[in-house]
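Enquirer: the amino acid sequence is not available; the structure is as follows:
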């Protein structure tokens, strides 16, 4: 893979600001932002076969099966002449991280940095309820938010250890002004 490849993984619970910060960083560094949540919501909205499969899963606040997510990621990366990507909302489990590493190894572009946005849970709930109100996101009601945070703690939190063990984890305080948070991210990337 060309020296210009760059792979960044954004980690953190729902509502931590991954999407906002990943979009800004993607623009600044000329990276493709790959948001599995956005891709899946698009399929649900369009009523595709994938959307019909994953819609009920998402409504329950559960994770979409790994094989479906990996297939989506493989398709997204397939057309890139060099892998320059930010992953927002993926991987969410250690098996997904291992599958991503295997896929990236095939492409000669390992994960360069995993940014962990850290935000207290009470702030996450407040943010997600506000986002639901502003964006009309049906998958962000209080019951589903609490379920998503529980799923994050149980299934996604181990990724912190996974990326720390590989020496690529960078912890970033996700509280405060989005501009300041972005400056903190730029310091570690």
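Expert: Structure's in. What do you need? What you see is a predicted model; the values in this text were computed from it and never measured.

Enquirer: all contacts plus neighbour counts: C-alpha atoms, from now on.
Expert: Will do.

Enquirer: ok, for residue 91, nearest residue in space, not its chain neighbours?
Expert: Excluding its sequence neighbours, the residue lying closest to residue 91 (C-alpha to C-alpha, 6 or more residues apart in numbering) is residue 97, at 5.3 Å.

Enquirer: okay, now the one to match up with it:
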């Protein structure tokens, strides 16, 4: 099972990815984790990425695409994977499609969690309040201003992926505003044909 989860920050992608990885025994591939691992293990592409990051620049699509390609080739991805944070743009989605085709693979589904942005802000505020009340520390970007900025960036860069994947026939839309179990059940329904 090879999946992409789409949706704005706070939509519940991480929660659903964890549940799906447990059910299907496939890894959740986070772009950040893959990038850090490539740098730590000093792979060829990891060395290129480190040089770019050390220069204070953003890692190019070519480097990110290669890191994803290398990670997909690892043994734990034989049964599939869930991509988290990749692709972020339509050019990355096109590169992923070509990469998978070259490997003789295909996506089983791209699942978009549709949510109400105002409700997401309330969710974030509640999460911060609960974290603080339990003695924890909130994430530095869990505040209304930073969250709004992340939503704007999502709308501009990542939301066009919905239209792209709708055009390829791979997009499945699920109401992300329901409770966790209901969202999980809806995702399961979309995966039955896969």
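Expert: Arrived safely. None of the values given here were measured: they were computed from a predicted structure.

Enquirer: if we can go back for a sec, am I right that the residue nearest to residue 91 of structure 1 sits in a helix?
Expert: Yes. According to DSSP: H, G, I helix; E, B strand; the rest coil, residue 97 of structure 1 belongs to a helix.

Enquirer: aligned partner of it in structure 2?
Expert: Residue 97 of structure 1 maps onto residue 93 in structure 2 when the alignment is built from TM-score structural alignment.

Enquirer: scan structure 2 for its longest helix.
Expert: In structure 2, with assignment by DSSP state H, the single longest helix is helix 117-133.

Enquirer: what's the mean deviation for the following helix or strand past that helix versus structure 1?
Expert: Downstream of helix 117-133 of structure 2, the next assigned helix or strand under DSSP states H and E is helix 144-153. When structure 1 is overlaid, helix 144-153 of structure 2 sits 1.3 Å from its aligned residues on average, using mean C-alpha distance after the TM-score superposition for structure 1.

Enquirer: which part of structure 1 lines up with the helix or strand just after helix 144-153 of structure 2?
Expert: As assigned by DSSP H and E, the chain's next helix or strand after helix 144-153 of structure 2 is helix 160-168. Matched against structure 1 by TM-score structural alignment, helix 160-168 of structure 2 falls on residues 158-166.

Enquirer: residue contacts, the nearest residue to residue 36 of structure 1 once chain neighbours are set aside?
Expert: In space, and not counting its chain neighbours, residue 36 of structure 1 is closest to residue 89: 6.1 Å by C-alpha to C-alpha, 6+ apart. Each residue near residue 89 of structure 1 by C-alpha atoms under 8 Å, 6 or more residues apart in numbering is listed here: 10, 11, 18, 35, 36, 37.

Enquirer: who does the longest helix of structure 2 touch, helix- and strand-wise?
Expert: helix 144-153 (3 or more C-alpha pairs under 8 Å, 6 or more residues apart in numbering; DSSP states H and E).

Enquirer: what's the angle between the helix it packs on and helix 117-133?
Expert: With axes from the mean of the first three to the mean of the last three C-alpha atoms, to 10 degrees defining the directions, helix 144-153 of structure 2 sits at 140 degrees from helix 117-133.

Enquirer: quick one: contacts for the residue nearest to the spatial centre of structure 2?
Expert: Taking C-alpha atoms, centre = their mean, the centroid of structure 2 lies closest to residue 84, which sits 2.2 Å from it. By C-alpha under 8 Å, 6+ apart, residue 84 of structure 2 lies in contact with 4, 5, 13, 14, 17, 28, 29, 30, 31.

Enquirer: next: residue 14 of structure 1.
Expert: 124, 128, 148, 149, 152.

Enquirer: what lines up with the second one in structure 2?
Expert: Yep, that's residue 128 of structure 1 we're talking about. Using TM-score structural alignment, residue 128 of structure 1 pairs with residue 124 in structure 2.

Enquirer: number of residues surrounding its match?
Expert: Using other C-alpha atoms under 10 Å, residue 124 of structure 2 is surrounded by 19 other residues.

Enquirer: again, but for the one 5 residues further on
Expert: As a burial measure, residue 129 of structure 2 scores 15 neighbours (other C-alpha under 10 Å).

Enquirer: for the one 10 residues further on, same thing?
Expert: The burial count assigned to residue 139 of structure 2 is 9, neighbours taken as other C-alpha under 10 Å.

Enquirer: so how far is residue 130 of structure 1 from the aligned residue in structure 1 for it?
Expert: Matched to structure 1 by TM-score structural alignment, residue 139 of structure 2 sits across from residue 137. According to C-alpha to C-alpha, to the nearest Å, residue 137 of structure 1 and residue 130 of structure 1 sit 10 Å apart.
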